[in-house]
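1. Compute the structure for the input listed below.
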Amino acid sequence: MALPFSTVRDLLRFGVSHFTQAGLSFGHGLSNAYDEAAYLILHTLHLPLDTLDPFLDARLLDHEIDAVMKVIERRAKERMPAAYITNEAWMHGHRFYVDERVIVPRSFIGKLLQDDLQPYVADPDHVSRVLELCTGSGCLAILAAQTFENADIDAVDISHDALEIARRNIGDYGLDERVKLYEGDLYAPLPTTKYEVIVTNPPYVNADAMAALPEEYRHEPELALAGGADGMDMVRRIVREAGKWLTEDGVLVVEIGNERANVEAVFGGLGLVWLSTSAGDDNVFLIQAADLPDARRGDRILHASVI
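-> Got it, this is the predicted structure:
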């Protein structure tokens, strides 16, 4: 019996149709059925991920077609994010190992780091210590190490499983000597020190949004997504304590997804700076150390009902 497909073009057309018919959700690095089908096909066939056109009409061997069909079917039937199928995620041109023990890397902070957090960090070369909270796969810690070349990076996560993956990624980038991992609850496991920069992409999805998440997102650890009733449970704690850990001219950078209204309801009295990203100005905020609550300075302590 003749196989129904023979070329990459055939498989690409089928993949796009199958993903669209299945009503898949995207957002784990790729945003549409065409790009995701192309990525899965190229990865499965061990072809360059940025070179599709020369291979579109290449005739495939039976076992190659079978391998691609299995991947396409798994994505559609199990609604498994593509990153978990391939065990890799790409963010701002960098590859990271991932599996279901850790959230799929996706963060606007990565691009902000590549832009040196300008103009809020005066001289990236003079940054000596950076902290990432809720590091997950370690992706932002790695990008921070590349941005601040003279800095040591501390990265924290409460998940032992996530830290195993972060350790693997840090090793892949040869950063074991500069990026130190800590297991624990936010600032709790850290030694007493000060940081010029703290970055975090914490759990921030509010309860209503968690209940409505597409199935793809339910493959990710709930611990890395759920932020409580208003999404601010973890963010409150991060902001409340950050002043103790920043240098006088330090900055805190926090990614909060679609939760700007909830952020402003809680922290509207602080000097929030909303940073521009490819998705607009509502996803990442920055607070300078002087505008943060600090247990040592009564004039900056927020009212308990707010924090």
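2. Could you use CA atoms for every contact and neighbour count after this?
-> Noted.
3. next structured bit after the helix or strand hosting residue 113?
-> Under the criterion of DSSP states H and E, residue 113 resides in helix 109-114. Helices and strands here follow DSSP H and E; after helix 109-114, the next one along the chain is strand 129-133.
4. name the helices or strands packed onto that following strand?
-> The contact analysis (3 or more CA pairs under 8 Å, 6 or more residues apart in numbering; DSSP states H and E) places strand 129-133 against helix 139-147, strand 152-157, strand 195-200.
5. and residue 269, that one's in a strand?
-> No - going by DSSP: H, G, I helix; E, B strand; the rest coil, the assignment for residue 269 is coil, not a strand.
6. just to revisit the earlier point, can I get the helices and strands packed on strand 129-133 in TSV including mean neighbour count and distance to residue 121?
-> What follows is those, written out as TSV (neighbours: other CA atoms under 10 Å; distance: least, CA to CA, whole Å):
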stretch	mean neighbour count	distance to residue 121
helix 139-147	24	11
strand 152-157	25	16
strand 195-200	24	8
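7. Relative to residue 187, which of these is closest?
-> Residue 187 lies closest, by CA to CA, to one member of the helices and strands packed on strand 129-133: strand 152-157, at 7.7 Å.
8. Quick one: distance of the helix or strand following the closest one to the chain centre.
-> Per DSSP H and E, the first helix or strand lying C-terminal to strand 152-157 is helix 160-172. Distance of helix 160-172 from the chain centroid (CA atoms, centre = their mean, to the nearest Å) equals 14 Å.
9. What are the boundaries of the helices in the protein?
-> Remark: helices assigned in the chain by DSSP state H are 8-22, 33-44, 62-78, 82-86, 109-114, 139-147, 160-172, 207-211, 233-242, 260-267.
10. here's the other one to compare against:
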Amino acid sequence: MSASTPTLEDWIREAAERMDMAGLYFGHGTDNALDEACWLASSALAMPPDFDASEFSRGLESSEIDALDALLERRIESRMPLAYLLGTAWLAGLEFEVSPDVLVPRSPIAELILDGFEPWLSAEQLTRAADVGTGSGCLAIALARHWPECEVDAFDISPPALELARRNVRRHGLEGRVHVIESDLLSAAGAARYDLILANPPYVPSASMESLPAEFLHEPRLGLEAGEDGLDLVRRLLTQVPAHLSEHGILICEVGEAAEALQALLAPAVEPVWLEFANGGDGVFLLDAEACRRAAEFLLDGGRVSTA
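-> So this is what the prediction gives:
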């Protein structure tokens, strides 16, 4: 930093430059160095993440600079996502506890929770939902917070993730409407039927795992890797969904880089609706109840369905 008293803006711009020079990857809450530096600074200085622009001109005390520099060094040296260093992350305007036991919240599905699911599903039709692969519980909690008439079952197979999700449910005071359930996909759903099933399962092809940026290697492999084409879990999920959707229900599922493989897999039976997002993100498809039924019948009859 300069010899004169630096402002917050001075520190943020220099920190962003250092991050870029270090070759950090941004994709766990931000997508560029400047936004990451702002997030780091707001947390270290106990400011809201959307702090007022007037704060940029404030002078920094030496103790504040020391705290900021220490956190920046940890981010650069460890290549750990900033959310893990802070222990919290934001999605859909809500703050969640996170740890390396769960993926860092970042799904574009959050945009749908904020904006609604029409024309496929009206607000009046959305009373019960499932979140498959809930991780930190962020999507389930966001859905319950923004849709107060909706009750949500949040499924995950990882016991550490389930414990963290339960803490987040308590954090947001939703114990009565968000139910955290240990389950391999929808295997523990019983006879439940849902108006909406959200799913963000692992979808990274095995061959892609070793080429991921270092930041991803701090996340649980269980939440990322999904076989040769990235669809091992999605195939199984698609065979389970018809038994758990209401007649007007829809499935919304994120498959990321496995989108092309998913399109090719289902092409003989059904055409997925690929959703677009104003704030970025892709690889999210939608199927209504009838399309889910056709997809499941196709997979069970002739498609490759993993039973692992």
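11. so which of the helices and strands packed on strand 129-133 of structure 1 gets nearest residue 82 of structure 1?
-> So among these, helix 139-147 is nearest, using CA to CA, at 17.7 Å.
12. what helices or strands is the closest one leaning on?
-> Using 3+ CA pairs under 8 Å, 6+ apart, helix 139-147 of structure 1 sits against helix 109-114, strand 129-133, strand 152-157, helix 160-172, strand 179-183.
13. Report the buried residues of the longest one.
-> Taking 16 or more other CA atoms under 10 Å as the neighbour-count basis, helix 160-172 of structure 1 is seen to contain the buried residues 162-170.
14. Then the first one?
-> Across helix 109-114 of structure 1, burial judged by 16+ other CA under 10 Å covers 109-113.
15. Surely residue 231 of structure 1 and residue 257 touch.
-> No - counting by CA atoms under 8 Å, residue 231 of structure 1 stays clear of residue 257, with 9.9 Å between them.
16. Looking at the two, which one has more neighbours?
-> residue 231 (26 against 18; other CA atoms under 10 Å).
17. Might you report the residue contacts of that one?
-> 203-207, 259, 262 (CA atoms under 8 Å, 6 or more residues apart in numbering).
18. cool, residue 153 of structure 2 as well?
-> 129-131, 140, 178-181.
19. Out of the buried residues of helix 109-114 of structure 1, which comes closest to residue 70 of structure 1?
-> The closest of these, once distances to residue 70 of structure 1 are taken by CA to CA, is residue 110, at 32.7 Å.
20. Am I right that that closest one is in contact with residue 93?
-> No - with contact defined as CA under 8 Å, residue 110 of structure 1 does not reach residue 93; the gap is 10.0 Å.
21. Could you pick out the buried ones from the contacts of residue 231 of structure 1?
-> Among the contacts of residue 231 of structure 1, those scoring as buried are 203-206, 259, 262 (criterion: 16+ other CA under 10 Å).
22. Next, format the residues you listed as CSV and append distance to residue 307 of structure 1.
-> Converted to CSV, those look like this (distance: CA to CA, whole Å):
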residue, distance to residue 307 of structure 1
203, 17
204, 15
205, 18
206, 17
259, 16
262, 12
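23. Closest one of the residues you listed to residue 196 of structure 1?
-> Using CA to CA, these come closest to residue 196 of structure 1 at residue 203, 22.8 Å.
24. Report how many residues lie close to the residue nearest to the closest one when sequence neighbours are not counted.
-> Of all residues not flanking residue 203 of structure 1 in the chain, residue 225 sits nearest, at 4.3 Å (CA to CA, 6 or more residues apart in numbering). As a burial measure, residue 225 of structure 1 scores 19 neighbours (other CA under 10 Å).
25. same question, residue 86 of structure 1
-> 16.
26. what's the answer for the one 4 residues further on, then?
-> Taking other CA under 10 Å as the neighbour definition, residue 90 of structure 1 ends up with a count of 17.
27. Between residue 231 and residue 257 of structure 1, which contacts overlap?
-> Shared contacts of residue 231 of structure 1 and residue 257, counting by CA under 8 Å, 6+ apart, come down to 204-205.
28. mind listing what the residue mapped onto residue 262 of structure 1 from structure 2 touches?
-> In structure 2, residue 262 of structure 1 lines up with residue 261, judged by TM-score structural alignment. Neighbour list for residue 261 of structure 2: 229-231 [criterion: CA under 8 Å, 6+ apart].
29. same question, residue 41 of structure 2
-> Counting by CA under 8 Å, 6+ apart, residue 41 of structure 2 has contacts 12, 68.
30. Against residue 135 of structure 2, how distant is it?
-> 26 Å (CA to CA, to the nearest Å).
31. same check, this time on residue 213 of structure 2
-> Relative to residue 135 of structure 2, and taking CA to CA, residue 213 of structure 2 is found at 21 Å.
32. Kindly report the same for residue 129 of structure 2.
-> Distance, residue 129 of structure 2 to residue 135 of structure 2, using CA to CA: 16 Å.
33. between these two, which one's more packed in?
-> Between residue 129 of structure 2 and residue 135, residue 135 has the larger neighbour count (other CA under 10 Å), namely 30 against 26.
34. how many other residues sit next to residue 89 of structure 1?
-> So residue 89 of structure 1, with other CA under 10 Å, has 23 neighbours.
35. Repeat that for residue 254 of structure 1.
-> 24.
36. Return the residues in contact with it.
-> 199-202, 284-286.
37. Repeat that for residue 241 of structure 2.
-> Residue 241 of structure 2 neighbours (CA under 8 Å, 6+ apart): 186, 251, 292, 296.
38. Any of those residues buried? List them.
-> Counted by 16+ other CA under 10 Å, these give 186, 251, 292, 296 as buried.
39. how far away is the first one from residue 178 of structure 2?
-> In this structure, residue 186 of structure 2 lies at 16 Å from residue 178 of structure 2, with CA to CA as the measure.
40. thought residue 88 of structure 1 was touching residue 94?
-> No - between residue 88 of structure 1 and residue 94 there is no contact under CA under 8 Å: 10.0 Å.
41. Looking at these two, which one has more neighbours?
-> More crowded of residue 88 of structure 1 and residue 94, by other CA under 10 Å: residue 88, with 16 against 12.
42. Find the nearest non-adjacent residue to the more buried one, please.
-> In space, residue 88 of structure 1 is closest to residue 97, 4.6 Å off (CA to CA, 6+ apart).
43. Could you pull out the strands in the stretch 201-308 of structure 2 for me?
-> Along the stretch 201-308 of structure 2, the stretches classed as strands by DSSP state E, counting those that start in this stretch are 245-254, 273-274, 284-288.
44. can you put these in CSV and add distance to residue 101 of structure 2?
-> Shown next, in CSV, are the strands of the stretch 201-308 of structure 2 (distance: least, CA to CA, whole Å):
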stretch, distance to residue 101 of structure 2
strand 245-254, 20
strand 273-274, 30
strand 284-288, 24
